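> requesting a structural model of the entry that follows:
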Amino acid sequence: MIPEFGTFSLILALCLSIALAVVPLVGASSGNAQLMGYARPLTAGVFALLTFSFGCLFYAFWTDDFSVQYVANHSNTALPLEFKLSAVWGGHEGSLLLWLWILACWTFAVSIFSKEMPQEILARVLAVMGIIIIGFGLFVLLTSSPFTRYLPNFPADGADLNPLLQDPGLIFHPPMLYMGYVGFSVAFAFAIAALLSGKLDAAWARWSRPWTNVAWVFLTLGIALGSWWAYYELGWGGWWFWDPVENASFMPWLIGTALVHSLAVTEKRGVFKNWTLLLAIFAFSLSLLGTFLVRSGVLTSVHAFATDPTRGMFVLVLLAITVGGSLLLYALKAPSVKSDSNFTLVSRESFLLVNNIILTVVCITVLLGTLYPLIVDALGMGKLSVGPPYFNAFFVPFMSLLTLFIGVGTLSRWKRNGGQMWRTLGVIALLCVLAGIATPFVYAGAMDWWGALGGGLMAWVLFISFRDVMNKVANKTDKLAAVFKLSRAFWGMVLAHIGVGITIVGITMVTIYNDERDLRMAIGDTMTLGDYSLTFTDVRKIEGPNFISDQGVFEVTLDGRPYTTLAPEKRFYTTTRQIMTEAAIDPGLFRDLYVALGEELEDGAWAVRFQFKPFVRWIWLGAIFMSIGGLLAAMDKRYSRKRMGAAKASS
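Now for the predicted structure:
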C-alpha cells in the first residue's frame, strides 16, 4: 500500500498546487489580504505531501519492493543501502520526483524566510512557484510515475543500479545540481511577480538576490562534484569533456553568474532592470533546457542515465510555455521599466555590463555547439559532433577577457572614475605580466605562453583583490580591525574572485604539464614518470557486495625511496554484467598520481595508465572558494529579517 500512498500524495499535492497558483494570485490582483494569506499554508501543504511521497519511494527501495517497476529496474537485494538512496534518483522517474520535491523545498523555504516581505509580492512569487509545481506534477503523474506496479507478477530480484551510479559522489551530485537548477526558479518567480505588479525597484532586487546567490552556490558545487566524479570514476583522468550533458548544467551557471552581478547593480544603483529580468528568465529556462536534454533521449552521454524521447516532449512543451509566456509578459511590461540613475562609460556599472555581455556570449557559444548537431540530425543532414577544439577556441579568449574585466570592475567606482584607478591598474598589470612570465620558469624551467597567461591571470585576480581590501580600509586608523569589519557581501565577492583565479591556475597547469604513460605491464614490470617509479607487484581477486574485482597492486617510489601503494580495480558487476574501472589516486595539493587498470592482455599482462596531474585539485578548490563567497554574500546582514523589515517600512 505504501506506493499507492505515494501516488495519492502526489495527486493531493497537485490539487493544492493548483490552489496555490490561483488563490494568492487572485488575492494579489484584487487586493484581498485573506486570499493572499492562503499562500503560506498551501505551500506548507504541498511541501508536506511531496515529502511524504518522496519518503514512500525511498521506503520502497529500502524494503526491496520489486513489485514497483522503478525499484525493480534500478535496485537489487545485494545493493548497499547508501546506493539504494542514490538509486531513488538514479533513473528517469525518481529523478523527476526529486526535481519536484526540491522545487517544493525551495517554495516552502521562500514562504518561511520571507515573512517580512510585502504580502502582495510574496503571494505572487509563491503563486508562480505553484504554477511551476503544477507543470512538473503533471509530468510525473501523467508520464513518469515512479510508483507503477508490476502486477500480478513481479521479479524476485531487481536489475541493479547502473554501476556508474554506484559511487559516493553520485549520492550528492544530482541533488546538488538540482538544487541549483530548481533554485533559479525562485529568481524567475521574483522576476515574473515584479512584472505582474509593475514594481521593479531596488527592494525587488534585494529580496531576490540572496536566493539567487544560494542557487548559484548549489549549482557551482553540483558542477564541481560532477567534474570530480568524472575525473576519478571514468578512468580517463579528465575533469571536463565538453560533454553535452556537462554543457547543459554549465549554461545556466554562466547566465546565473551574470544574474548575480546584474542583481547587485540593480539593487545598488537602480539600473540594468530589463537586463536583470531577462537573465532571471533565461537562467531558469536554461535549467529546463538542461532537464530536457538529459531526460529526453536526444543526447548520448555517460551522464545521461535516464532517457525517454516521448516523455522528453512533455519537458519541451513545458519549456516552450515557460519561455514563451515569460517573454510575452516581458514584452508587454518592459517598456514601462526605467532605470533610476545614469552612469558614464568609465564606471563600475559599465564594466559589470561588459562582464555580463561576455558571460552571455560564452553561453550562446556553448548553446550553439550543443544544439547544432541535434538540429542537423533532426533536419536529416547527417550526424556530426562538436568537440573540444570548437569550445576551447571561444572559451579561452573570452574567459581571459572576462578575468581582465573582473579586475577593472572590482577597482572601479560607481557612476564615474578618475585617473587614479588607471594608474593603479597599470602598476598591477605590470606586476602581473612579470608574475605570469615567471610562472612557467619557476615550475618547469622553460617558457610556455599558456602557462604565463594562466599565472598572469591568477596574479591579476589576487593583486586586484588585495588592492580592493586596502582601498576599503585606507581611511581607517586601525586598518586590521577595519578589515575584519568589512561586510560579508564584500568578503564573499573577494573569495569568489579568488576562487576564479585558483581554478584558472588549476586548469592551466593540468592542461599544459599533465604527463601520462599508457603501457603493457606484467607483474614485476616498472615504469617511470618524472621522479616517480611504478612497479606492478600483484593482482588480487576482491569480492564486493554485488561485484567481483581484479585489483592491481602498484608500489610507487619517489627518487628511489618507497612512497606509497596504489590499488586500482577492474570491477565486474554480476547482475548487470558490466565492467567498470576504479582508478587509484594519490592526492596532493600540488599534484595527483593517477593509476587506472585497463584490459587484461595475454600472458597475464595488463594495460595500465599512469598519470602525473599537477594542480588538478585547484580546479575544485577554486569552486569551493567561489561557493563560500556566494554563501557569505547571501548571508550579508542587510538581508536579515530586521533589515528587510526596515526596508519594507521605508518603501
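> contacts, neighbours, all on C-alpha from now
OK.
> mind listing the helices for the stretch 551-651 of the chain?
Along the stretch 551-651 of the chain, counting by DSSP state H, counting those that start in this stretch, helices occupy 617-634, 641-650.
> likewise the stretch 401-550 of the chain?
Remark: helices assigned in the stretch 401-550 of the chain by DSSP H, counting those that start in this stretch are 419-444, 449-472, 479-484, 488-513.
> give me whichever of these is most buried.
The highest average neighbour count among the helices of the stretch 401-550 of the chain, using mean count of other Cα atoms under 10 Å, belongs to helix 488-513 at a mean of 22.
> so how far is stretch 251-271 from its chain's centroid?
Distance of stretch 251-271 from the chain centroid (Cα atoms, centre = their mean, to the nearest Å) equals 17 Å.
> err, stretch 322-338, not the other one
Using Cα atoms, centre = their mean, the distance from the centre of stretch 322-338 to the centre of the chain it belongs to is 27 Å.
> what's near enough to touch the most centrally placed residue in the chain?
Residue closest to the mean C-alpha point of the chain, counted by Cα atoms, centre = their mean, is Leu219 at 2.5 Å. Contacts here follow Cα atoms under 8 Å, 6 or more residues apart in numbering; on that basis Leu219 touches Met176, Leu177, Tyr178, Met179, Gly180, Tyr181, Ser249, Trp253.
> residues in contact with the helix or strand hosting Gly45?
Here Gly45 sits within helix 39-62, counting by DSSP states H and E. Residues outside helix 39-62 that contact it (Cα under 8 Å, 6+ apart) are 2-3, 5-7, 9-10, 12-14, 16-17, 19-20, 23-24, 68, 71, 75, 81, 84-85, 87-88, 97-98, 100-101, 104-105, 107-108, 111-112, 123, 126-127, 146-147.
> redo that, cut-off 7 Å
If you take Cα atoms under 7 Å, 6 or more residues apart in numbering as the criterion, helix 39-62 is touched by 2-3, 6-7, 9-10, 13, 16-17, 20, 24, 71, 84-85, 88, 101, 104-105, 107-108, 111, 123, 126.
> structure for this one too, so we can compare:
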Amino acid sequence: MIPELGHFSLILALVMAALLGGVPLYGSFHGQSRLVALAKPAALAMWAYTFTAYACLTYAFVTDDFSVRYVVETSSAQLPLFYKVTGVWGAHEGSLLLWVMALASWSVAVSVFGGGVPTQVLARVLSVMGLIGAGFLLFILLTSNPFERVPMQPEGRDLNPLLQDFGLAVHPPMLYMGYVGFSVAFAFAIAAMLGGRLDAAWVRWARPWTNVAWVFLTMGIAGGSWWAYYELGWGGWWFWDPVENASLMPWLLGTALLHSLAVSEKRGLFKAWTVLLAIGAFSFSLLGTFLVRSGVLTSVHAFASDPGRGVFILLFLATVVGSSLLLFGIRAPRLATTGSFSLLSRETGLFANNLILLVMAFAVLLGTLFPLLSDALALGKISVGPPYFNTVMTPLMAALAVAMGAGLALRWRQDQARRLARVLGLPLAVALLTAVLAPWAFGAGLPGLAVLGLAMAGWIAFGSIAWAVRLRKAPWRWSGANWGALLGHLGLAVTLTGVTLVSVYSQAADVRLEPGQSHTLAGYAFTLQGVEQTQGDNYQAYRGTMQVTRGQDRIAVLHPEKRVYNVESMPTTEAGIDPGLFRDLFVALGEPLGEQGGWSVRIQYKPFVRWLWLGGLLMALGGAAGALDKRYRRLRQTGDVVPPSAALAQGA
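Coordinates of the predicted model:
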C-alpha cells in the first residue's frame, strides 16, 4: 500500500508542477492577481507531494519491501540501517527522485525568501521551475518509476559495496543541490526575458541564489574527490573521469556566471553575456544528467544504461536549451550595453576570466564527448584521457591565474599601468620567489611543473592579499561580496598548491610483505605486524595492522582492510590513512601472496593532498559569504534595487 501511495504522490506532484508551470505564468501576462497568487501554494504542494513520495520510498527501503523492484535491485536485509536510508539515492530511480526533491526544495526556498522580488516576477520564476519539475516528474513516471512492483523476493541484490560509505550520504545530495540550484538563476533570466525587464534588477535577485548553488556544487565536487581518494584504495581523486567531468563543466560555467553577475549588477554591462551564462550553466547541469543516465558513458559513476531514458532526457534538454535560446534571440535587442570601460580595467579582467572559463568548459566537453562522436561516426573507438586534459588545461589554467591574480587589484572603468605595477610588483616577486625556493624543501631540484603550479598559486594568493591589504583603511568596504572574492581566490590558490605538490612529489610502492617485514618510503618505515579476519555487519574482512615509524618515533598504526560483502561477494578495499596538513600516509591491502602469510601492499606518501579539499572548503566559504552580503538582506526586506552607480560605490 505504501508504494502505491508513493506512486500516487508522484502523480499529484506532476499535476501541481504542471499547474505551477502554467497558471501563474498565464496570470502574470493577463494581470490576474488571483492566478499569480497560486504560485507559492502550488510550489509548496509540489514539494509536499514529492516529499511524500520520497518518504514512501525510504519506508520501503527501511522495511525491506522486496516487492518493489528498485528496493530489490538496490538493498538487502543485511544492509545496515544507515545505508538503507542513504541507499534510496544509490541508483538511477532514487537519484532522479532526489533530483526532483532538490528542485522542489529550491522552489519553496525561492517562494519563502524571495520577498524582495515583485509578485509577478516571482510567479514567472516559480512557473519556470514548475515546468522543469514537470519534465522530470514525467520522466520518472514514464521511464524510471521507483515504485514498480515485482513478485515478493526473499532477498535483495544489495547496495553497491563502493556506495556503502558515509560519502554516499554527503556527495550526491550536495552535487544535486548544486546542479538544480542553477535552475534558479536560469529561471530568473527566463522570467526577466519573458517580462522584458532586462535591467540590473533580475541580476540582483538572482545573484545570491547563484552563490548558494555554486557553494553546493563546489562542496559536492570536493566531497566526491575526497570520497574517491579514501574509498577506492588507489589514492586518486578521479580527475578526468567522464562523469566527474559532467559536474566540472557546470561548475566552470557557474563560476563564470558569478563573475558576470557582479559586472552586470555593478556596472550594467555584460547583460547578454550574463543571460547566456545563466542558460548555459543550467543547460550543462542537464547535460550532466543526460551523460550519467543515458548509458552513453562508461564509468563507475554512471547510473543507467537504458537508451530510452537517454532519448527522453536528450529531448528535454533540447527543448529547454532551444526554447531558451529562441527567447534570447527575440529579446536580444533589449540587451544593448550603454556603459564603457578601458582596456585596463576590472571589467576587462572579468571578461577575460569568463572567456577562459568558457573555453575550459568546452575543452572538457570536447574531451568527454569526442570518443562518443568518433564511435557514432564509425571512425573507430578511441579513448581521451589525462594526457589530453592536462595538455589543454594547463595553459588555460595559467592564463586564468594571470587574470585572477591581477583581477581584484584592478579598478572599475579605468586603471593606470603605473599604479597597477606598484600594487602588484611585490606580490609577483614573492610568488616567483616562492615558486623557485619551495621545491628545494623536497630535495628534488626544480621540476618545471612544480615551479609553474606554485607560481600560479602564489600569484593568485599574494595578488588577492595585496588587494585586501589596500582595503584595510576602509573597513566599511569589507562586505560579504569582498570576503567572498578573497576567500574564493585564496581557496583556488590552496587547491592549486595541493594539486601541484601531490602530482609532482607523491611517492608510491607496491610491495610484498610478510608479518614483521618492513618497507621504507619517503623516510617512513612501514611494518606489517599481521593480518586477521574480522566480521562486519554485512561483510567479512581481512584487517591488516601496519605500524609506521620514522627513526625512533612511532608515527601511526594503520588498519587497511580487504572486504568481501556477503550478498554481492564483491571485494573492496578500505585504505588505512594517517592524515596530516602537510602529508598523508596511505596504505591499501591487496591480495594474499604465497603460503607464508605474505600480502601485496600499496604504500603511498602524498604531500599536501589535503590542500585540495581545504581549498574547496575555502572557496565554498567564499561563496557563502557572498550570498550573505547585507545588501541582499536589505533587498529581501525592502524590495529596493540599488542602481549600478550606487553598487559600484559600495566596493567590489
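> thinking Leu316 of structure 1 is in contact with Gly290, fair?
No. Look at Leu316 of structure 1 against Gly290 with Cα atoms under 7 Å: they stay out of range, at 10.5 Å.
> and the two? which has more neighbours close in?
Gly290 (22 against 17; other Cα atoms under 10 Å).
> residue in structure 2 matching the more buried one?
Counting by TM-score structural alignment, Gly290 of structure 1 lines up with Gly288 in structure 2.
> roughly how far apart are its match and Gly220 of structure 2?
14 Å (Cα to Cα, to the nearest Å).
> got it, and Met546 of structure 2?
Taking Cα to Cα, one finds Met546 of structure 2 at 32 Å from Gly220 of structure 2.
> repeat for Asp158 of structure 2
From Asp158 of structure 2 to Gly220 of structure 2 the distance is 25 Å (Cα to Cα).
> same check on Val436 of structure 2?
34 Å.
> which part of structure 1 matches the host helix or strand of Ala206 of structure 2?
When elements are assigned from DSSP H and E, Ala206 of structure 2 belongs to helix 200-231. The counterpart of helix 200-231 of structure 2 in structure 1, counting by TM-score structural alignment, spans residues 202-233.
> average offset of that stretch relative to structure 2?
After superposition onto structure 2, stretch 202-233 of structure 1 sits on average 0.5 Å from its aligned residues (mean Cα distance after the TM-score superposition for structure 1).
> same question, stretch 99-110 of structure 1
Taking mean Cα distance after the TM-score superposition for structure 1, the mean distance separating stretch 99-110 of structure 1 from the aligned residues in structure 2 is 0.5 Å.
> buried set for that stretch?
Trp99, Leu100, Trp101, Ile102, Leu103, Ala104, Cys105, Trp106, Thr107, Phe108, Val110 (16 or more other Cα atoms under 10 Å).
> residues touching the second one, list them.
When contacts are counted by Cα under 7 Å, 6+ apart, Leu100 of structure 1 is found next to Ile133, Phe136, Gly137.
> which of those residues fall in helices?
Using DSSP state H, Ile133, Phe136, Gly137 are the members of those that sit in helices.
> just those now: which is nearest Ala444 of structure 1?
Using Cα to Cα, Phe136 is the member of those that sits closest to Ala444 of structure 1, with 53.2 Å.
> which position in structure 2 aligns with that closest one?
Structural alignment (TM-score structural alignment) places Phe136 of structure 1 against Phe136 in structure 2.
> could you dump the ones in helices among the contacts of Leu100 of structure 1 to a markdown table with distance to Ala634 of structure 1 and neighbour count?
Below are these laid out as a markdown table (distance: Cα to Cα, whole Å; neighbours: other Cα atoms under 10 Å):
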| residue | distance to Ala634 of structure 1 | neighbour count |
| --- | --- | --- |
| Ile133 | 25 | 26 |
| Phe136 | 28 | 22 |
| Gly137 | 30 | 26 |
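> quick one, which of the helices of the stretch 551-651 of structure 1 gets closest to Thr574 of structure 1.
Nearest to Thr574 of structure 1 among the helices of the stretch 551-651 of structure 1 is helix 617-634 (33.5 Å), distances taken as Cα to Cα.
> any chance you could map the helices in the stretch 51-200 of structure 2?
Under DSSP H, counting those that start in this stretch, the stretch 51-200 of structure 2 gives helices at 69-74, 81-86, 92-113, 119-143, 167-195, 200-231.
> now for the second one, which elements pack on it?
Same thing as helix 81-86 of structure 2. helix 39-62 (3 or more Cα pairs under 7 Å, 6 or more residues apart in numbering; DSSP states H and E).
> can you pull the buried residues of the helix it packs on?
Going by neighbour count (16+ other Cα under 10 Å), the buried part of helix 39-62 of structure 2 is 39-40, 42-62.
> cool, and stretch 537-550 of structure 2?
Buried-residue list, stretch 537-550 of structure 2, by 16+ other Cα under 10 Å: Asn538, Tyr539, Gln540, Ala541, Tyr542, Arg543, Gly544, Thr545, Met546, Gln547, Val548, Thr549.
> can you check stretch 623-637 of structure 2 too?
Buried residues in stretch 623-637 of structure 2, counted by 16+ other Cα under 10 Å: Gly623, Ala624, Ala625, Gly626, Ala627, Leu628, Asp629, Arg631, Tyr632, Arg633, Leu635, Arg636.
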